[in-house]
Structures are given as structure tokens and as C-alpha cells.
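*Asks:* here are the coordinates; sequence isn't available:
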């Protein structure tokens, strides 16, 4: 039988010493050396220079593990459950990041309300950025007041743990993790050490008690989660909440999910009385459409597994200056520049005397290559002052040689367009369109697409 001994190990760098010291001799961290059990036996002999540790719990046969403990519980918000993979798993830690003012606090307050409303359980909302009165005003405005939703305006982690002991919630919302402070770590609020220690403590709380924890995370100017990179490794799910401040559309994207896939996106509309899920987001981008005019084209983008119809607009204005202006909104600037070069080289369009503006409508962002052909036909339609046929959607990636290449998910994209009443489509050659009843026009290159859809010649040719 293995003989149990004790040794002292640094929790920061795993350096081992024979007796307790206040400061780790290796990394210099204070108060990080803890006593652990070690096993002296064959396992230790197989690792020269290392000693085997006595496990706190024995290994369990995988057949004996209860899979019900990781079953997701719906939050009551269908669009959020779609991204989470069915809902919140008890004992999981979810990090929701996003820019200031995008609506993170509004969404999570709604989650806390729906959670308490749907079941006889309590939810605890902890805020360190706002006062309790401010949160109550938001709850009154959005209708998220419930007797089982508890509110605490605290920033000290130990005090928050005390609230958890008193309230005994099954859902804990922390807004935000960068504003929490613990006495167990050095550094200022929001620093690397503080954020890592707070997140690790909240993760340990979730795993030991089965409480689902939702953390709000700040982002940097580049859009990444603020704080150490280990923050994303500590949590189970990382979601990103995004949207244009000038529009009502908001989207939640999954960046990491240990309980499901990350190929789903949830769509929301931020309203005066709260935030609501949008089951058919294509209507947000197309509800304003009227008569087809020159310079517009409709395409279908794939956002995760969800097809979204969006409108691309192009405007060309003659200019006397030798360096014409190129302005892009909602599209990839480099891809638009490439499309302009292809139109001039292979489409017989002289764009050197035109200012070119390209944009999407309704706050939609299109970055995938499938929108290339729609951008090309919208700009060509503006130059030639020809409107595309009504009820037409356009799909295809444009190559530098002028060819139109196939894109993924064409059948799903066309099915969505057909559901919304579109009757025609322009697609690359050789794509799968089985089961589609629309009139489908296959093109091999940009010149063929212009010849079929934008027939009128202009002085710019």
C-alpha cells in the first residue's frame, strides 16, 4: 500500500518545497504555498523528480457517471437557448462579452427574471457598476420585477459568497467580472491577477454547488474579452453580444461552448421596454423594401446555421478628382476593392471616374465571400442605371479572374429566399439546388452575370 506523505506546493507555479514558506522561492508569489498529500510508491518511482499526489476523489467508471447532471435547463429566452445549446447547465459558468451600451445588462436581467418566473427557484443579480436603484429602474421599464429575483450591489467577492449562502439561488448573474475584488489576490480591480482569481473562485462555486453562473465581461477596443486569456479557458461558455448602436438589431454569437456547438447565432431587437428575441431576422433587413431601384441587390448570408437575407446597396457618382472616393459600410473593404477591380478588368466598367459607395441596410454585416456577386451587380446596376429583376436573390464568390465560384449551403439559402417570396436566383454553376422551385440562373463568370441581369449599356462602358 502506498505511503501517504505531505508536501507543500505553490498554487501559481506548482513548485514544491519540503516545508511551508510564505513566499514561493520560484515565482515569488505570496501566500500561494499550500499543503498537499503525496503518495510514495511505484507511481512516484515512474516519475523521476516528481511525487504522485493522493487524489481527493477516486476515479469513476464512465458508465457510472450520471449524464442528467449536464442536462440544459431553458432560460425562457428561445434565441439565447439556441446559442447555449438548449439552455443553462447547472454548475456551468457562462461569460457574456460585448461593448458598453450594447444591452448585456438588459439581457441578463431578463434571463434572471425568466428563470425565476418559470420555476420555483431564486436568481441573484449582483451588480458592481450600478446602484440597486438603477437596476430597479431598468427592471420596472422592462417588466423584470419578481419576488424571486434578488438584487445585490456589491463588488467584494467574499460578500457575494455571503449573499449566495443567504439567498441560495440556482442562478447567479455577476455584472461584471472586471469590477469584482477579492482580498485573496494582489493588484487593482480589473487587473490580470484579480480577474483570474475572481473567475476561478466563481467557477469553483458553480462546480461545487451546482449554481449556474452568468458573468458579464468587458471588451477591449479590438473587440476581444478584456483580461487574461486564461479567463476564457476557465469558463464553460463564451458568448459575444454585438450590434450597431444606431440600430435595434443585436446578435449573440457563441465563441466557445463545452455543452454544444458554436455555429448558432441568436438575434434580438433592443426596444424601449426591453429586449426581445427575433425568430425571423430577415424581416428586419427587408421590411423597408419597396420598388426595385438601380444599385440594390439581395443576397442570403449564412450566420452560423441560420440563413439571413440582406440588402446590398451600391452608389456611383461621377467625380472630377483624379483619386475617386471609396466608402464601405457593413462590408469588408478589401473584398469590395477586389470586386471593383474585377468589374473594371473583366466587366468592362470604367470606374476610375466615379466615387463608389457600398453598404448594407439595417445594420447587417456581411463578411463572407458569398456576397461578392451581389456587391458587383449592385454597383454595376448603379453605373448603368438598371434595376435588377424583382424577386431576385444573388449568390456567389467572385475570383480575381472574373469567375463566379460556388459557396456553401446554397440549397438552404435558396430555401429561405423561397420561403420569403423570392422567385428568381443567380447562383454559380454546378451547385446543389434540389427541391428548389425558384427560377435559378447559373452563371460562370462576372461578364455572364452582367449580361443576364444588367443588360442596358451606359456611357461608362
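*Replies:* Right, received. Where do you want to start? Not measured: the values here are computed from a predicted model.
*Asks:* hey, let's count contacts and neighbours off CA atoms from now on
*Replies:* Noted.
*Asks:* check which helix or strand covers residue 251.
*Replies:* Taking DSSP states H and E as the criterion, residue 251 maps to strand 249-257.
*Asks:* How about the secondary structure of residue 134?
*Replies:* helix (DSSP: H, G, I helix; E, B strand; the rest coil).
*Asks:* how many neighbours does residue 180 have?
*Replies:* By other C-alpha atoms under 10 Å, 24 other residues sit near residue 180.
*Asks:* if we can go back for a sec, what are the buried residues along the strand holding residue 251?
*Replies:* Across strand 249-257, burial judged by 16 or more other C-alpha atoms under 10 Å covers 249, 250, 251, 252, 253, 254, 256, 257.
*Asks:* quick check, nearest of those to residue 451?
*Replies:* Distance to residue 451 across those (C-alpha to C-alpha) is lowest for residue 249, with 36.1 Å.
*Asks:* distance of residue 83 from residue 60?
*Replies:* To residue 60, residue 83 is 31 Å away according to C-alpha to C-alpha, to the nearest Å.
*Asks:* Neighbour count for those two, which is higher?
*Replies:* Between residue 83 and residue 60, residue 83 has the larger neighbour count (other C-alpha under 10 Å), namely 25 against 8.
*Asks:* Please compare the first structure with the one that follows:
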């Protein structure tokens, strides 16, 4: 006999309670518990069975067959870089981002690229009709002989057509609109998202089908639904950017088949998303000549060196406590660097408001940006500009020393390629390599030495 169970589930974190609560005791959110009725049948056990009827069996690891190059490369170099070199068959990839940022556009263009490689793609949309998707595809120039559109939200029907078409790739747009008919809870609830993702994972793993899932985000920027959603998938990608600017950044926060330090940069135009092959030029093209409070850093995002302008504005505070505001930089790192400047460089910053940002909307969090941040703060504080052709690389220690950083050759080569004449870097990084001829390399050991070289 089927047993009916009623419980109240938090729509933010998935916490369940036998009675209604105004505030979730797990995450602290108010009015997020919704009543859900689940039918539990202990005889209904789901096992991984492929469309051909085969079930997995224990197998020796030496007997598992792996292709020489199992990844599928796309026409997007940026996307392949973020995924770790291409798409792994049978993977489950979750893409999240703010509304209107370009998630559906990215996947629609990707589907067209894969269809042109004579791969079968099924695009399932729960938010648009087939005609609406076709109109957008015409604007983006997307077409393909093996590209199928299917506007549906019922997972039973979707499963049947996946079994019938046997596509190589499936796009689900979005997981919050899909529903399991056996579940009585509302569409988009924690229970529905959990069950839909579990079924998609079973389809992907047993049949070798790569499935892309679009996920909505909450007002805090996290992917809506239970945290188990991110644990179940193989890769979690965030599509970031400002709706008022054209540039978008694709960032991996989880990747079982590659690095999570890679980023892909795109530009949104009328014809869709276009790759930015040289993002350093984009981040530096609007830099003012002769401006104070500016320093160029060669940051490393995964395997890609990027030149970014660090801007600082230091002004006397009008209140009792000095204010520290950052954009794209870690607030605690800025406080640490300002404390080192006050102690080791003799700057009186405790009565100064400081506003810092990484220009271009990029987020920097590696230690090699410390020296550039310190130089930009000193430049604004003294109202003295650094040379426009200088760039800075180095980690700053609490005792005022400049510590070595990794992959210095690639960083200096990128600066030389963009026309910079001098790079100031840790002295311990000078050994073991030969810098390019068209750039001067200056090694420094302390913060005081770096400031003396920069402003004298």
C-alpha cells in the first residue's frame, strides 16, 4: 500500500520539518517552508539501466575502455578552455547566471556548433515555444540538420524522446521548469529539482549523453534549489557580467574533468556572443594617460595571463572611522596591504577612505596582485603617477618583503606583447629564465625598494 507523507520543505536549503515554521532553523530564511506531499513506495527502486536494457556490473579498472581522445571540441575556444579541453561524453553540466545574462544564447549557439559537426542535439525548453526559439536562432545564425527543438516540461515525455532520438547532447532550459509527474510538489520546488536532476544524471551516465542544464540563481547569486544539485553534476559554470556592459565571463566553480581556475570571456553583440581572444587589450583600452591611483598587474586566470588595471582612490575621511570599499578585489586583502603600507612604508592611512576596483568587471584573488594594489594606493595617496608603460607582479608579505610568484615567464611575455617597457617583479623570480628583449625586468626584494623604483 502506498504511504502518503506530508512535510514542509525549505525552498532555499532543502530543510524538511513535520510542521510549518515561519523561519527555517537551518538557513534562517523567513517564509520559505512549503508543504509537499510525497508518495513513497519502497518496492519502486530505480537502477541505472541504459536505453538498450543493459545494467552496469562490477568491472576491473584495467578492463575499462577509454578512448584516446574522449572529449568533443566545439567551435568556441573559450568554452573548451573552461571545460578543460572539450566536452566529456556522459557529463552533466550546470550553467547558472543572472536573468538576461546570456545563458540560453550561449547554449543555443553551442547547439548549432555541435549540430554542424553532424552530432544530434535535443534542445528542451520549458520557458519558450519552438517558434520563439526559432526566431532567436535566426537572429543568431544558428541552424543544423541534427538540431531538434522540444518545448516540454514533463520529464516522462522528455525521457521518451531522448530514448527515441538517442541524441549526443541534450540541453535542458531550465531545470526549475521541469517536473516529475510522480511528485505532487510544485514545479521548481526542492523535491522537484532533486528528482529531475537525479533522472537526468541517470540518463547521462548510463547512455553516454552529455546534458547541459540551465539553473536559475537567487537574489544572492547562488543557484536556486538544494545544494545537492551542485554536488550531483560534474561541472558547475557561472556566467557572470553586468547587464549594462557587453562583456561576459564564464567561470568554472566545479569541474571533475579540468581546472576551476580557467575563465572564458565573451562579448555580447546583436548577433550573439563573440569570443574575446585578447582580453588584456579590452581591460586596458580605456585607461587614462597621466592618471594617478592606477597600476597594471599581470594576473593569471588558470593558464591565461591577463593584464588588468587596478584603480585606487584615497581621500581624507569625513567620519570617525575610515571607509574601505572594493570592487572585484578581496576586502580583507586590501585591509592587510594598507596595514603593511602604514607600518613598513610610513604612510598614514588610518584617517583615509580607500576605494579600490579591478577595472573591466573582472574579479582578482591571486597573491600576485598585491604589489600592484600597493602601488595604486601609494600613487593616489601621494598624487604621483607611475609610468604608463610599467606593470607590477608580486606577493606582499607582512614584513614588507616581495615574495616570488608562479609562471613568471608567461606573465612577462604577455606584458611585452602588449607593449609594456618595464615590469617590476620579485627578485627571487629572476633566476632560471631569459626575459624578452623588448621589456626591462626589475627585481625588487622589499616594498620600499619597489616604491623607490616606481616613483623615482
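*Replies:* That came through, no problem. Just so we're clear, the structure is a prediction, and the values are computed from it rather than from any experiment.
*Asks:* Any idea what the TM-score is?
*Replies:* Aligned and superposed, the two chains score 0.83 in TM-score terms (TM-score structural alignment, normalised by the length of the second structure); 416 aligned residues with a C-alpha RMSD of 2.8 Å.
*Asks:* Switch the buried residues of strand 249-257 of the first structure over to a markdown table; also include distance to residue 38 of the first structure.
*Replies:* Formatted as a markdown table, these follow (distance: C-alpha to C-alpha, whole Å):
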| residue | distance to residue 38 of the first structure |
| --- | --- |
| 249 | 56 |
| 250 | 52 |
| 251 | 49 |
| 252 | 46 |
| 253 | 44 |
| 254 | 40 |
| 256 | 35 |
| 257 | 34 |
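*Asks:* Give me the neighbour count for the aligned residue in the second structure for residue 404 of the first structure.
*Replies:* Taking TM-score structural alignment, the alignment pairs residue 404 of the first structure with residue 402 from the second structure. Neighbours of residue 402 of the second structure under the rule other C-alpha under 10 Å: 27.
*Asks:* contacting residues for the counterpart of residue 386 of the second structure in the first structure?
*Replies:* Residue pairing (TM-score structural alignment): residue 386 of the second structure is matched to residue 388 of the first structure. Residue 388 of the first structure makes contact with 292, 293, 294, 296, 297, 381, 453, 454 under the criterion C-alpha atoms under 8 Å, 6 or more residues apart in numbering.
*Asks:* Repeat that for residue 75 of the first structure.
*Replies:* Neighbouring residues of residue 75 of the first structure by C-alpha under 8 Å, 6+ apart: 81, 87, 88, 111, 114, 115.
*Asks:* Does it fall in a helix, a strand, or a coil region?
*Replies:* Quick answer, by three-state DSSP: residue 75 of the first structure is coil.
*Asks:* Which residue numbers in the second structure does whichever helix in the first structure runs longest align to?
*Replies:* Secondary structure of the first structure per DSSP state H: the longest helix is helix 192-209. Using TM-score structural alignment, helix 192-209 of the first structure corresponds to residues 190-207 of the second structure.
*Asks:* Excluding chain neighbours, what is closest to the residue sitting nearest the centre point of the second structure?
*Replies:* By C-alpha atoms, centre = their mean, the second structure has its centre lying nearest to residue 251, at 2.1 Å. In space, and not counting its chain neighbours, residue 251 of the second structure is closest to residue 263: 4.8 Å by C-alpha to C-alpha, 6 or more residues apart in numbering.
*Asks:* So what does that neighbour match up with in the first structure?
*Replies:* Match for residue 263 of the second structure (TM-score structural alignment): residue 265.
*Asks:* How about residue 132 of the second structure?
*Replies:* For residue 132 of the second structure, the residue aligned by TM-score structural alignment is residue 134.
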